[in-house]
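A.B. asks: sequence unknown, structure follows:
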């Protein structure tokens, strides 16, 4: 077999920040021209928007004796329109679909099985997530022994873990890439249009037939549709620039109509207390906003690509944004807790209420403080971005037959259920030293099953 294609942008193996910057520069120079640098750029921009968006909507009430976290979206309705720009999870699925298409086609052409590909792909997500989950399960209960108020600890444990929902959904969609990619090869954009029609049908049954449970099917349909567009991109089957522009206008118009005359809220991020949420489960309105986002960024690719060529500053920034992207995603809420403790200890109050001019003017300072706190966390934790070599070798073993595939898919399903449970419960369930056992157990057991299927195969040639 031919040598495997290098995996994305590897995390730098260095200790000091200065050495880290040097190695990022080296990675930027060494990146081949065959890379789709715009996909890397979108991934980096998306993680920045996700982090900043989360930081903005998290507000702190520090005037009382016990600090309290407040969701700014629940306090100010005009902020809801900003979620149309900051809700960029559709872009993650777009880029994920592109990367999975390229990766699966390469492995398939080289003769690797679905089970072998699944194991390698899954390990890259499960390993840094396992470190994060372990830290949450260990330190959150310990904090309950340090006289941290129960209300604060319970809320913090949930806020840190809530981001795990994305990984559960993404893993579930990514591991069936061989099936969804086959649908793409057969029907192309027609399959995307079918998914959009199904989303509309599901919402019609939900709101007109008052069958709420059917809405959960949209987790697969909405996010799966964005993932399928990534396949179109990978195969060069995207619509022309004028068609993309028309698509953006149509989808935005549809989104405006849905939130103004339909049952959908304006916010594309969940708002506490709202009867209908556009993300939990996802709706047709979110799908339309996501289609507009994707059409917009894909229309810009010819404009941005020249600025990513060679060793440009924009390409270096893109590489820097990708080298520890999982670490940043998983750990970016932790600085909020640290800053809340610091400000509460110092007796500092923050501008309020959310949405006011003083609150808005303070946001750049707020974001800067959190970014400063996030940097040392990333420098320490990023070493867990890449799995140990022994685990990589185990994941790389070639397996054939249906048993490794069935076990691998079953393991992923169990791990996703565990992540979903941790998303809902957080890392602490309200009693000292008590953790959400079943969620944690399902995640780790599922991951072990997936990785363990490598023992059924042989070392790669």
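C.D. replies: Now that the structure is in, tell me what you want to look at. Only a predicted model underlies this, so the values are computations on that prediction, with no experimental measurement involved.

A.B. asks: please count neighbours and contacts with C-alpha atoms only from this point.
C.D. replies: Noted.

A.B. asks: quick one: secondary structure of residue 205?
C.D. replies: helix (DSSP: H, G, I helix; E, B strand; the rest coil).

A.B. asks: pretty sure residue 104 is touching residue 118, no?
C.D. replies: No - the criterion here is CA atoms under 8 Å, and residue 104 misses it with residue 118 at 9.1 Å.

A.B. asks: these two: which is more packed in?
C.D. replies: residue 118 (24 against 20; other CA atoms under 10 Å).

A.B. asks: let me know whether that one touches residue 178 as I believe.
C.D. replies: No - in this structure residue 118 lies outside contact range of residue 178 using CA under 8 Å: 9.4 Å.

A.B. asks: residues of the host helix or strand of residue 91 that come out buried?
C.D. replies: Using DSSP states H and E, residue 91 falls within helix 89-109. Buried positions in helix 89-109, judged by neighbour count with 16 or more other CA atoms under 10 Å: 89-104, 107.

A.B. asks: then stretch 334-348?
C.D. replies: Going by 16+ other CA under 10 Å, stretch 334-348 has these buried residues: 334, 335, 336, 337, 339, 340, 344.

A.B. asks: one more to weigh against that first structure:
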């Protein structure tokens, strides 16, 4: 508590505490949402298995318009990346060094998860476990990693995309929304491959709005390039952040959602529902961007009371505490579910009530509490890896060789996570993780780790 009080007292006056609160709330909602809708049962081989309850609870689909909070995370990510990059450059440092520095907080906790899972898989395999079963368990534990693939693309694109934002302003996200709509046409009418780019364009559009939010919140309205500031229209206009603007965005997003899901071809749920023709998140659809618009409006409506609340010591200390281990919480929350289910099954007390029954709803409370206890134990063990991450001032040099190495490092990490996400959950994998994915990830993480120590700075 003393450490938290010290950190709270040292918070810079210009820090956007609201963005930190939104990040903490977004991840907390993801964790609770995943846990709450999980249905546990047994397969034909009498092994525990799980799936989402959304397919059996259609009345809950509109709730996902709020519960699907990945857009909030990418919005906050854009804000935080713009703020951090601007501060870094204000000290005369290169963007390459910023990318090296930024990689530490993301990659170290992720590496810990993958290494532990691979070691656990190896031990299980040597003990005679079926590689397909090992993969199924690890596949479930690594579901959250799909999000990191997208975010690890956003970070290295930030220097170029923020420079583009400074030149064209709100034109950039509007163009990206148009590209997402074009991809949706491909999904609906063909060719379906036209929608592949939506994995990039959808999240990038929301990330660009984060840049716009940061620029709107900057204390000084002065632009570094006055010629850019003098340009007319959307290229000059800042994102409106008043309550009136928030109400307009909320209403616009909700109306668009109703039209797209009731009149248009999009599913009501913003999360995957088995059997639906389209998935609004894989890849991101226009409907998901409409939900993001409504969420942005709600964020703007609540910003003033939230900021006043966050200037109280207690709430701000709580936000600091959560954000210190927020990625660890996200990465390990499904592993906590695997461990709890395995324990209850081994004890012969694993409840498997019918979805939507009174017993199923009654089980939600002890289920969530038990998962929270298991996750707390995991965070106590692995949280310090994230919380103790320090920035490396030495990682500020530029140079073409160093820049190329940064690109290789990020590409290796993202490729490894992508290969793992694309590998089937029953594919026989002795380590639980595909060997090419693990090699690519560790190679990329190793390059970035060496760069953080100053290696290659003369290149």
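C.D. replies: The structure has been received and is ready for your questions. Here the structure is a predicted model, which means the values were calculated and not measured.

A.B. asks: any chance of JSON lines for the buried residues of stretch 334-348 of structure 1, columns secondary structure and distance to residue 458 of structure 1?
C.D. replies: Below are the buried residues of stretch 334-348 of structure 1 laid out as JSON lines (DSSP: H, G, I helix; E, B strand; the rest coil; distance: CA to CA, whole Å):
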{"residue": "334", "secondary structure": "helix", "distance to residue 458 of structure 1": "41"}
{"residue": "335", "secondary structure": "helix", "distance to residue 458 of structure 1": "43"}
{"residue": "336", "secondary structure": "helix", "distance to residue 458 of structure 1": "46"}
{"residue": "337", "secondary structure": "helix", "distance to residue 458 of structure 1": "46"}
{"residue": "339", "secondary structure": "helix", "distance to residue 458 of structure 1": "49"}
{"residue": "340", "secondary structure": "helix", "distance to residue 458 of structure 1": "51"}
{"residue": "344", "secondary structure": "helix", "distance to residue 458 of structure 1": "56"}
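
A.B. asks: can you give me the strands in structure 2?
C.D. replies: 38-42, 48-52 (DSSP state E).

A.B. asks: put together CSV for those strands, with distance to residue 229 of structure 2 and mean neighbour count on each row.
C.D. replies: Shown next, in CSV, are the strands of structure 2 (distance: least, CA to CA, whole Å; neighbours: other CA atoms under 10 Å):
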stretch, distance to residue 229 of structure 2, mean neighbour count
strand 38-42, 50, 16
strand 48-52, 49, 16
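
A.B. asks: helices of the stretch 1-150 of structure 1, start to end?
C.D. replies: Along the stretch 1-150 of structure 1, the segments classed as helices by DSSP state H, counting those that start in this stretch run 17-30, 37-57, 83-86, 89-109, 114-144, 150-161.

A.B. asks: out of those, nearest to residue 457 of structure 1?
C.D. replies: Among the helices of the stretch 1-150 of structure 1, helix 114-144 comes nearest to residue 457 of structure 1, with 8.9 Å by CA to CA.

A.B. asks: could you check the angle helix 150-161 makes with that closest one?
C.D. replies: Going by axes from the mean of the first three to the mean of the last three CA atoms, to 10 degrees, helix 114-144 of structure 1 is angled at 160 degrees with respect to helix 150-161.

A.B. asks: now for residue 318 of structure 1: which residues touch it?
C.D. replies: Residues in contact with residue 318 of structure 1 (CA atoms under 8 Å, 6 or more residues apart in numbering) are 40, 41, 44.

A.B. asks: the last one maps to what in structure 2?
C.D. replies: So the one you mean is residue 44 of structure 1. Under the alignment (TM-score structural alignment), residue 44 of structure 1 pairs with residue 24 in structure 2.

A.B. asks: residues in contact with the counterpart of residue 67 of structure 2 in structure 1?
C.D. replies: Aligned by TM-score structural alignment, residue 67 of structure 2 pairs with residue 86 of structure 1. With contact set as CA under 8 Å, 6+ apart, residue 86 of structure 1 has these partners: 49, 50, 53.

A.B. asks: now for the second one, how many residues are close by?
C.D. replies: The local packing of residue 50 of structure 1 (other CA under 10 Å) involves 18 other residues.

A.B. asks: kindly report the same for the first one.
C.D. replies: When neighbours are counted by other CA under 10 Å, residue 49 of structure 1 registers 16.

A.B. asks: quick one, what contacts it?
C.D. replies: With CA under 8 Å, 6+ apart, residue 49 of structure 1 has these contacts: 86, 87, 88.
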